[in-house]
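Take this sequence and fold it.
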Amino acid sequence: MAQVRTFRLSNTTFLLLGVLLISISLRSPITGVGPVLDLIREQLKLSATQAGMLTTLPLLAFAFFSPLASKLARKSGLEHALMLSIILVLTGIIIRSLGSSITLFIGTVFIGGGIAIANVLLPSLMKRDFPNKVATITSAYVLIMGIGSALSASLAIPMTHLAERLTITFIPNWAFALGSIIIFPIIAVLVWLPQLRNHTPTTSDVSELDSHSNLWFSTQAWQISLFLALNSFLMYIFVSWLPTILVDTGYSHEQAGVIHGLLQLFTAVPAIVLLPLMSKIKDKRLLSLSLTIMVFISIIGLILAPSLAVLWAMMFGFGCGGGFILALALISIRTSNAHQAATLSGMAQCIGYLLAATGPTIMGLIHEQMRSWTLPLVICAVINIIWCISSMFATKNELLASPKSQMSSYSMTDNSRPLDHII
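Predicted coordinates for the structure are as follows:
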C-alpha cells in the first residue's frame, strides 16, 4: 500500500511539474521578440507595420486555434493534445530561428497555435486533476509564466552579445537569442512524456462549449468582453513596442530589455496578491477603477517622465495583469453555471484576441507615419479611459441575463466558487 501511495504522489508531482514547464513557454516565445525587434527590422528590412505583425500573428493564431483545442482533446485525449501544443511551440521556435523573414513569420504562427491549445486545455486539466487547489496552482503557473516572460525579455539582448562572442554566423544574432529559449519546451516535452500513458478527454464544460449561445446578443456579456479586450489591446501594444519606445527615448537596448522583462514579471504579481482576495471583495468596481487608473498613470508617466520608466513599467504590468485576472474572475462570478461561464469565456477571449491583434500593427503604422511615439501613447491613454469607463459596467454586482433553462439558484456569493473553474 505504501508503494502505491508513493507512486501516486510521484505521479502527481510529475504532472504538476509538467504543467509548470508548459506554462513557462506560454509567453516567453512572444515577449523575447520586443527587445530584439530593432535588430530584426534592420537586418530583414521590415517596416514598422510588418514588425507589428510579429505580435499580431500569435494573437490571430490564438483566436483561430482556441475553438479547435477542445475538439482536438476530445479526439486524441487531453494529455496528447497538450503534448502537441508543446511540440508546436518547439517547432515554431526552430523555424523562427532560421533567420529569414519567411521563416520568422511561419514560426510565429506555429508558436501561436501551440500556445492557444495549451491556454484552453490547461484550465481543464487543473480542474480535473487538482479540483481543490485550482486557485493555488493557477497562481503558481501564472507566476511561472511571468518569470519565463521576464527571463526571455531580459536575456534577449545579452544572448545576442553572446552570439557575437561565440562568432556564430550560421544564423543572425537575433535568431540565436530567440532560439535560446528552446530549452524550455524541450524539457517540457521530456517531462510530459509519462502523461501520454493516459488518454482522457477535457472536462465537459470545455468540450461542450456552445459558441452559438445567446450571450453573443447580451449587452452584459459584451461589456465583460470589452473589458478583457481593451486590457489585451493595451497589453500587447506594450509587449511589442515598449523596448523600441525606450530605446528611442535614450535607453540602451540592454536597459530596455531589462525594463521590458520587469513589466512582464509584474503582470504575474497580481496572481499572488489578488486571487486570495477576489472572493472577499464584494464590489469589484473600486478594484477595477484602481487597476485601470494605475495603467493610465503609467502611460502618461512614460510620455512626460520617461526617465522613470522602471516605475511606469511596474505599474503598467501590475495594472494590466490585475485587470486580466479580474476579467477572468468576472466571467465566473457573473454567470449562473459552468456552461454559461465557459461560453462567456470563449466569447470574451475570441473578441479580446481579435482586438488585441490589431494594436501592435496600428501603433507601429502610426509611429512610422509620425516618426514619434507621442501620438501612439496618447491614443493608448485615450483607449485606457474607455477601458476605465467600461470597467464600471463590466463589474456590476449582478448575474448575466440567461434563459430559464440555463438559470440556477446560485446567488452572487455562491458564484464566487466557479472562480476556480476559470482561473
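
Every contact and neighbour count from this point should use C-alpha atoms.
Noted.

distance of G257 from S100?
Distance, G257 to S100, by CA to CA, to the nearest Å: 23 Å.

Compare those two and say which is more crowded by neighbours.
Each of G257 and S100 has its neighbours counted (other CA atoms under 10 Å); G257 has more, 32 against 16.

residues contacting that one?
By CA atoms under 8 Å, 6 or more residues apart in numbering, G257 lies in contact with G34, P35, A153, S154, L155, A156, I157, P243.

name the element it belongs to?
Per DSSP states H and E, G257 falls inside helix 253-273.

ok, now L20?
Per DSSP H and E, L20 falls inside helix 2-23.

residues of that helix that come out buried?
F14, L15, L16, L17, G18, V19, L20, L21, I22, S23 (16 or more other CA atoms under 10 Å).

The first one contacts V191, correct?
In other words, F14. Yes. Between F14 and V191 there is a contact under CA atoms under 8 Å: 7.3 Å.

so how far is F62 from L9?
For L9 relative to F62 (CA to CA), the value is 34 Å.

State the helix or strand in which the closest residue to I300 other than its chain neighbours lies.
Excluding the flanking residues, the one nearest I300 by CA to CA, 6 or more residues apart in numbering is A381, at 6.9 Å. Using DSSP H and E, A381 sits within helix 374-394.

and for comparison, fold this next one:
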Amino acid sequence: MNRVTAALLAALIFLVALNLRPAIAAIGPVLTRIGDDLGWGESILGILSAMPLWAFALVSPLVRFVTARIGADRTILAALLVLAVGDVTRSFGGPAGIWLGTVAVGAGIAAGNVLVPVIAKRDYADHVSMATGVYSACITTGSAIAGLTASPLAVALGGWRPALAVWAVPPLIVALLWLMRVRRERTTVMTRPAAIAENQRVAGEPAAGKTTAGESADNPGPALSVSDHAPIEDRPLWRRPMTWYVTLFMGLQSAAFYTMSNWLPSVVVNAGFTDSVAGVHLFVFQSLGILSGLLIPALMRVRGNQVCAAMTASVPMVVAGFGWMLLPRLSLLWSVIGGMGQGAALVVALTLISLRGRTSAETVALSGMAQSIGYLLASIGPLAFGTLAELSGGWTAPLILFTALAATQCVIAVFAGRERV
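Got it, this is the predicted structure:
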C-alpha cells in the first residue's frame, strides 16, 4: 500500500468524528416538537436529553474489552452501524423505540468517543495536538450542522421523526469507507502474535515484549505525555489525583455543552425570538467552537503546562451563563462567547487525556474512565436544567445552576492543567 493511500485511510478517523454529535445535537431544536407530540413536560424531556450521556457512562469503560477481542478498527465499524440503527429506531420504533434508539445512539457514540482520540494519537503520533484540534473541529462541525438544520428538516420532511432519522445516513456512508481500513487490517502481513499485541496495545492491555513507558519495539521514541526524566507512576489510575481532575474537567465541560445544545433554543424562544432565530443562535454557539478548537492548541504549552489553555476555555462559559440569565435579549452575543469557550474546552479535555496517558494502553484506560464518570456527571446538566425549568416555571433557576457548574469548571481547570508530577 502506497503512502498516499495509507494517509487517506488514516484520515478517515476525522470522518468518524463528524458523526459523533449530530444524532444528539439535532434533538435540541426539535425538543419542543417532541414534547408537544408526545405530551411530555420539561422533566421527561430532560431525561431524554440525559440518556445519551448515561449510555456514554455505561459503555465507555466496556469499549476496551470489545477492542481487545476484535480490534480498534472493527469496533469503530460496529459503533457506526449501531449509531445508524439507533437513529432509525428512535424515530420509527414506536413509544419504546425512542428510548431504545436513544440508548443505541449513545452506545455507538460512546465507542467513538473513547477510540477516536486513541486512534488519532496512534496514527498521528508526531502531531497529537494538531490531530486533536482537527478531529475536535470535525466533532463541532457535525454538531453545528445538525443544530442548524434540525428545525428546517422537521418542517420540510413533515415532523421531528424523519428529521432525526436523516442522521442515520452519514454513519452508514462512513461505515462503508471504514471497511477499507478493516480489510487493510485483515490483509496486512502480520504474524498472529504481533496482531494480538497491536490489539492489546490499543485496547488497554500490556503486550508481551513491549515496554510500557511510552516506547515500543515497533514505535521507538519519546513518550507523548511524559518528559524524558519524569518518574514512572506506579499507582493505578483511579488512585491518582490527576485522573480525577481530568475526569471532572471532562464532565463539567460536557455538562455545559450538552445543556446548552439541548436547551438553548428554548431559552432563546422564551426571550422573544422565533424558532428559526433560536436555531441560528444554537448554530453560532456550536460552530464557533470549530475556530476556538483550532486556536487553543497554541496555548497548550504556556509555562510548560495546560493551565492557561484550560482557563481560557472555561471562563467564557461563566460570562455566557451570566449573560443569558441577566440580559437574554443579547443572546447572540452570549452564544458567540459561550461557543468560543465550549469548542476550546473540548480540545483541552481531549488533549489532557492524551497527554496524561503514558502509553496507548493507559490512554485508553484513562479515556474510558474520564468519559464514563465524566459523562455521568455531565448528565446532571440537561436533566437538572429541564427539571428546574418545570418546577420554577422559568429559566432563571436553571441558568443559575448552569453558571455555577461553569464556575466550578474554572477551579478544576487550574488543577487539571498542571503538568503531571
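
TM between them?
Here the TM-score for the pair of chains, by TM-score structural alignment, normalised by the length of the second structure, is 0.84; 384 aligned residues with a CA RMSD of 2.5 Å.

coming back round to it: mind listing residues that contact the helix holding L20 of the first structure?
By CA under 8 Å, 6+ apart, helix 2-23 of the first structure touches 86, 118, 122, 140-142, 144-145, 184-185, 187-188, 191-192, 195.

Can you name the element that comes right after that helix?
Counting by DSSP H and E, the element after helix 2-23 of the first structure in chain order, helix or strand, is helix 28-31.

mean shift between that following helix and the second structure?
Mean deviation of helix 28-31 of the first structure relative to the second structure after superposition (mean CA distance after the TM-score superposition for the first structure): 0.4 Å.

quick check: that helix aligns to which part of the second structure?
Per the alignment by TM-score structural alignment, helix 28-31 of the first structure matches residues 22-25 in the second structure.

any idea how far that stretch is from the chain center?
11 Å (CA atoms, centre = their mean, to the nearest Å).

Same check on stretch 103-114 of the first structure?
Distance, centroid of stretch 103-114 of the first structure to centroid of chain: 16 Å (CA atoms, centre = their mean).

Report the contact partners of the residue most central in space within the second structure.
Residue closest to the average C-alpha location in the second structure (CA atoms, centre = their mean): N113, at 5.6 Å. Contact analysis of N113 of the second structure by CA under 8 Å, 6+ apart lists L20, S60, Q371.

Tell me the one among these nearest to G101 of the second structure.
Lowest distance from G101 of the second structure to the contacts of N113 of the second structure (CA to CA) belongs to L20, with 15.3 Å.

With adjacent residues omitted, what lies nearest to that closest one?
Take L20 of the second structure and drop its neighbours on the chain: the residue closest to it by CA to CA, 6+ apart is I109, 5.4 Å away.

just R418 of the second structure next, same as before
N305 (5.5 Å).

so how far is S287 of the second structure from the aligned residue in the second structure for G364 of the first structure?
Alignment note (TM-score structural alignment): G364 of the first structure maps to G386 of the second structure. G386 of the second structure sits 24 Å away from S287 of the second structure, taking CA to CA as the criterion.

how about I281 of the first structure, secondary structure?
coil (DSSP: H, G, I helix; E, B strand; the rest coil).

Correction: the previous question concerned R418 of the second structure.
Strictly by three-state DSSP, R418 of the second structure counts as coil.

contacting residues for it?
N305, Q306, V307.

aligned partner of it in the first structure?
By TM-score structural alignment, R418 of the second structure lines up with K396.

where's that match relative to K282 of the first structure, distance?
K396 of the first structure is 10 Å from K282 of the first structure, by CA to CA.

again, but for T343 of the first structure
24 Å.

ok, the two, which is more surrounded?
T343 (23 against 12).

correct me, but the more buried one touches S213?
Yes. With contact defined as CA under 8 Å, T343 of the first structure counts as touching S213 (7.0 Å).

returning to that earlier point: how big is the offset of the helix or strand following the helix holding G257 of the first structure relative to the second structure?
Counting by DSSP H and E, the next helix or strand C-terminal to helix 253-273 of the first structure is helix 275-278. Taking mean CA distance after the TM-score superposition for the first structure, the mean distance separating helix 275-278 of the first structure from the aligned residues in the second structure is 2.8 Å.

if we can go back for a sec, next, count neighbours for the residue nearest to L20 of the second structure.
30.

Can you tell me what it aligns to in the first structure?
Applying TM-score structural alignment, one finds that I109 of the second structure aligns to I115 in the first structure.

Do I have it right that its match meets L26?
Yes. With contacts counted by CA under 8 Å, I115 of the first structure reaches L26, the gap being 5.4 Å.

Would you enumerate the residues in contact with A389 of the second structure?
Applying CA under 8 Å, 6+ apart, the residues near A389 of the second structure are E42, W395, A397, P398.

can you check F65 of the second structure too?
A203.

now A125 of the second structure: how far from V105 of the second structure?
30 Å.

With S129 of the second structure instead?
Applying CA to CA to S129 of the second structure and V105 of the second structure gives a distance of 28 Å.

Who has more neighbours out of those two?
Set side by side, S129 of the second structure and V105 show more neighbours around V105, with 32 against 23, by other CA under 10 Å.

tell me the contacts of the more buried one?
By CA under 8 Å, 6+ apart, the neighbours of V105 of the second structure are A23, P52, V82, L83, A84, V85, G86, D87.

For my notes, confirm it occurs in a strand.
No. If the criterion is three-state DSSP, then V105 of the second structure is helix and not within a strand.

quick one: buried residues of stretch 106-115 of the first structure?
G107, T108, V109, F110, I111, G112, G113, G114, I115.

Tell me which stretches of the stretch 301-423 of the first structure form helices.
309-333, 338-370, 374-394, 419-422 (DSSP state H, counting those that start in this stretch).

Distance to L230 of the first structure added to those, as JSON lines?
Formatted as JSON lines, the helices of the stretch 301-423 of the first structure follow (distance: least, CA to CA, whole Å):
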{"stretch": "helix 309-333", "distance to L230 of the first structure": "10"}
{"stretch": "helix 338-370", "distance to L230 of the first structure": "7"}
{"stretch": "helix 374-394", "distance to L230 of the first structure": "6"}
{"stretch": "helix 419-422", "distance to L230 of the first structure": "19"}
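
Point out the most buried one among those helices.
helix 309-333 (a mean of 25; mean count of other CA atoms under 10 Å).
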